[in-house]
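In: Sequence and predicted structure below; questions after.
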Amino acid sequence: MKKLSFLVLTAIGTSFLIASCAHEEEQTCNEEQVRVEPKKGNEFDQALASELGADDYGMRHYVIAFLKKGPNQDQSEEEVRRLQRAHMDNIGKLAEQRKLVVAGPFMDDTELRGIYIFDVETVEEAEELTKTDPAIKAGRLVMELHPWYGSAALIKTAEIHKTVSKKEI
């Protein structure tokens, strides 16, 4: 079998994670193959890492959602405004419940409308949360859900956002 090797270089702050993985019939990535460059800058904070549920790389599991145009786009302008307001209110509710870490629209006009990053363990949990969105219920939006691995610090986004926004959406 042909063997394919690759390197993954991920910047996290000013630190870099370098992983070397081999690929034959299925991808393997053994601990012996992962090297981490010495950390420079901010010192490790065990209490914060524990609070955020971070692993040794400062990462954790989430579920990411891609919001896409749904099959029902024929609502009146008034109904579209009402659904958008209800959609935004639902985002706020999920953020207050600490289930939604990041949400935002894409800035181009394509089928892909926005993203959510849910702080849940499973796609099934995220799917239940998406059912609370009035725009999804109305078929104006649909969501594509995927397990995702990202910085544990994302959990602090909503808290920090409150300190940098002058207006509410």
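Out: Cool, got the structure. Numbers count the residues shown, from 1 in each chain.

In: Going by C-alpha atoms from here, please, whenever you check contacts or count neighbours.
Out: Noted.

In: and Val34, what does it touch?
Out: 18-20 (CA atoms under 8 Å, 6 or more residues apart in numbering).

In: a markdown table for those, including secondary structure and neighbour count?
Out: Converted to a markdown table, the contacts of Val34 look like this (DSSP: H, G, I helix; E, B strand; the rest coil; neighbours: other CA atoms under 10 Å):
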| residue | secondary structure | neighbour count |
| --- | --- | --- |
| Ile18 | strand | 16 |
| Ala19 | strand | 18 |
| Ser20 | strand | 17 |
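
In: Alongside the first one, take a look at this:
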Amino acid sequence: MKKLILSFTLFLSIILMASAQSTYDEALAKKLGADDIGMKKYVMAFLLRGDRVSEYTPEQRQEIQAGHMANIGKMADMGKLVLAGPFFGNEDLRGIYVFNVQSLEEAKALTETDPAIIAGVLKMDLKEWYGSAGLMMVNEIHAKVAKSSIK
């Protein structure tokens, strides 16, 4: 039985490797910054509820949020922000960013331009992360499936 499982696993691995090799796009991999297994380093930012939220009126927080959203657009346009979005059902963990940067320091500098960070409404916890280089295409794909944009 063990020989059968081992043989099947080996056979499946060979098929999957052949399939991966036949669909490999060297130019795309290079464009996206992929390594040999199609991965790359990113920096992930966990957006946490800041310590100064209660210092602002709802109107002020709305203005800060508008600046936060504009900053997201700016970072995405620069090619530095790959992915951003809120979490549901958690008061302290507000959302994530995935940055296309080489270091925690570069990501920190980008987060420091965010009006919500400056105001203390949000704070960031930055972590290096290794994920698919294909994630770099999410904004291009999103533009094709979004009927309207976030205001």
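Out: Cool, got the structure. Since this is a predicted model, take the numbers as computed values, not measurements.

In: so the residue nearest to the spatial centre of structure 1 is in which element?
Out: Geometric centre of structure 1, nearest residue: Ile117, 2.9 Å, by CA atoms, centre = their mean. For Ile117 of structure 1, the host element (DSSP states H and E) is strand 112-118.

In: picking that back up, how about the contacts of Val34 of structure 1 in TSV, adding distance to Ala103 of structure 1?
Out: Below are the contacts of Val34 of structure 1 laid out as TSV (distance: CA to CA, whole Å):
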residue	distance to Ala103 of structure 1
Ile18	29
Ala19	29
Ser20	32
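
In: Please report the distance of Ala20 of structure 2 from Lys30 of structure 2.
Out: Per CA to CA, to the nearest Å, Ala20 of structure 2 is found 16 Å from Lys30 of structure 2.

In: Apologies, that question was intended for Ala107 of structure 2.
Out: From Ala107 of structure 2 to Lys30 of structure 2 the distance is 22 Å (CA to CA).

In: Compare these two (neighbour count), which wins?
Out: Ala107 (25 against 13; other CA atoms under 10 Å).

In: Quick one: map the more buried one onto structure 1.
Out: Under the alignment (TM-score structural alignment), Ala107 of structure 2 pairs with Ala126 in structure 1.

In: dump the residue contacts of that match.
Out: 63, 118, 120, 145.

In: now do 10 Å
Out: Counting by CA atoms under 10 Å, 6 or more residues apart in numbering, Ala126 of structure 1 touches 62-65, 99-100, 116-120, 143, 145-147.

In: cool, Ile5 of structure 2 as well?
Out: Counted by CA under 10 Å, 6+ apart, Ile5 of structure 2 has contacts Phe11.

In: what ranges do the helices span in structure 2?
Out: 2-23, 26-32, 58-77, 104-111, 115-118, 138-145 (DSSP state H).
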